[in-house]
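Colleague: The sequence and its predicted three-dimensional model are supplied below.
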Amino acid sequence: MNETRPHDTPTGLAEAAEMALRVRAHYEQLEQRLLGRTWTLPELAVGFTNDAAYVGRLVLAAERTWDIDGDVDAELRHKLAECLWWAFVLADKLGVDLPEAYEATMDRIDTGLRKTLRGTHGDGQ
């Protein structure tokens, strides 16, 4: 499922975060017009958990244990992307540098797993 990407597609987390916040700014303008305010942090968190829960249903649909209308693969791609968007939005609202946090977390987990695997196999790899 490797597709070629247009040159303007963000490839790094920092660029993806910038794009996510631009989209969020548009939603905030719409919310201001329709609601007279923007969503609160708890409302944003509920939006994220709602989409994340739907990813679970889409995984079941992909495994053919849950029926949905429409293209499961397209919906799964869409909802996974939205969940990533929500993570960037929530991180921004909470003052978390998500690209930095992701890199630090993955480095820490990778180091720990490598150490565990070396101890499990006893072969130094």
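Modeller: Alright, I've got the coordinates. Bear in mind that the values here come from a model prediction, so they are computed numbers and not experimental data. Numbering: from 1, shown residues only.
Colleague: Could you use CA atoms for every contact and neighbour count after this?
Modeller: Noted.
Colleague: what about the spatially most central residue of the chain, which helix or strand?
Modeller: Against the mean C-alpha coordinate of the chain, by CA atoms, centre = their mean, the closest residue is Leu84 at 1.6 Å. With the criterion set as DSSP states H and E, the secondary-structure element containing Leu84 is helix 72-94.
Colleague: Which positions within the helix or strand hosting Glu15 qualify as buried?
Modeller: Using DSSP H and E, Glu15 sits within helix 13-35. Along helix 13-35, these residues count as buried under the neighbour rule (16 or more other CA atoms under 10 Å): 16-17, 19-21, 24, 28.
Colleague: Pasting the second one now:
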Amino acid sequence: MDQSNWDRIIERSLKIRESYHELERRHHGSEWTLEEDALAYLTDAGLVGRNIMSHQKRWLKKDSEAELKHKLGENIWWLIVLADRTGINIKEAVEEFLTKTENVLK
């Protein structure tokens, strides 16, 4: 993925998160904490596992492919949000991970 696509995905992700923050302030009087965001991500990560099981016909669920696709996208979105909230550049983190892992596997 080229840098401009990454930048646009990150920009859109953070804009969506800000919209959710507005809903949280309106309904609960405050934004979710970093810990609440992390818990929401972990919940969605667990749902990826359940949807993979459904995709493999090991867990019965209607329209599992659409839900799996949605949850995979949502998990990437959460990772972008969590990186931003912790001051980590997600593009650099992914690049460093890939380079380190490629070097280990050489």
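Modeller: Cool, got the structure. Please read these numbers as outputs of a predicted model, since none were measured by experiment.
Colleague: Need the TM-score between these chains.
Modeller: The TM-score (TM-score structural alignment, normalised by the length of the second structure) is 0.92; 104 aligned residues with a CA RMSD of 1.4 Å.
Colleague: related to what we said a few turns ago, mean distance, whichever helix or strand comes after the helix holding Glu15 of the first structure to its aligned residues in the second structure?
Modeller: Proceeding C-terminally, helix 13-35 of the first structure gives way to helix 41-62 as the next helix or strand, assigned by DSSP H and E. Between helix 41-62 of the first structure and the corresponding residues of the second structure, superposition yields a mean separation of 0.4 Å, by mean CA distance after the TM-score superposition for the first structure.
Colleague: So what angle separates the directions of helix 41-62 of the first structure and helix 72-94?
Modeller: Here the directions of helix 41-62 of the first structure and helix 72-94 differ by 160 degrees (axes from the mean of the first three to the mean of the last three CA atoms, to 10 degrees).
Colleague: I would like the range of the second structure that aligns with helix 41-62 of the first structure, please.
Modeller: Applying TM-score structural alignment, one finds that helix 41-62 of the first structure aligns to the residue range 34-55 of the second structure.
Colleague: Show me how far that stretch is from its chain's centre.
Modeller: Relative to the centre of its chain, stretch 34-55 of the second structure is centred 9 Å away, using CA atoms, centre = their mean, to the nearest Å.
Colleague: before we move on, what about stretch 14-22 of the first structure?
Modeller: That offset, for stretch 14-22 of the first structure, works out to 12 Å (CA atoms, centre = their mean).
Colleague: how about it, aligned to which bit of the second structure?
Modeller: The counterpart of stretch 14-22 of the first structure in the second structure, counting by TM-score structural alignment, spans residues 7-15.
Colleague: Ok, stretch 85-95 of the first structure next?
Modeller: On the basis of TM-score structural alignment, stretch 85-95 of the first structure is assigned to residues 77-87 in the second structure.
Colleague: how distant is the matching stretch from the center of its chain?
Modeller: Centre-to-centre, stretch 77-87 of the second structure and its host chain are 8 Å apart (CA atoms, centre = their mean).
Colleague: What residues of it count as buried?
Modeller: Across stretch 77-87 of the second structure, burial judged by 16+ other CA under 10 Å covers 77-82.
Colleague: what does stretch 38-47 of the second structure give?
Modeller: Residues 38, 41, 44-45, 47 are the ones in stretch 38-47 of the second structure that count as buried (16+ other CA under 10 Å).
Colleague: Format these as a markdown table; extra columns: distance to Ser64 of the second structure.
Modeller: Compiled in a markdown table, the buried residues of stretch 38-47 of the second structure are given as follows (distance: CA to CA, whole Å):
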| residue | distance to Ser64 of the second structure |
| --- | --- |
| Ala38 | 24 |
| Tyr41 | 19 |
| Asp44 | 14 |
| Ala45 | 15 |
| Leu47 | 11 |
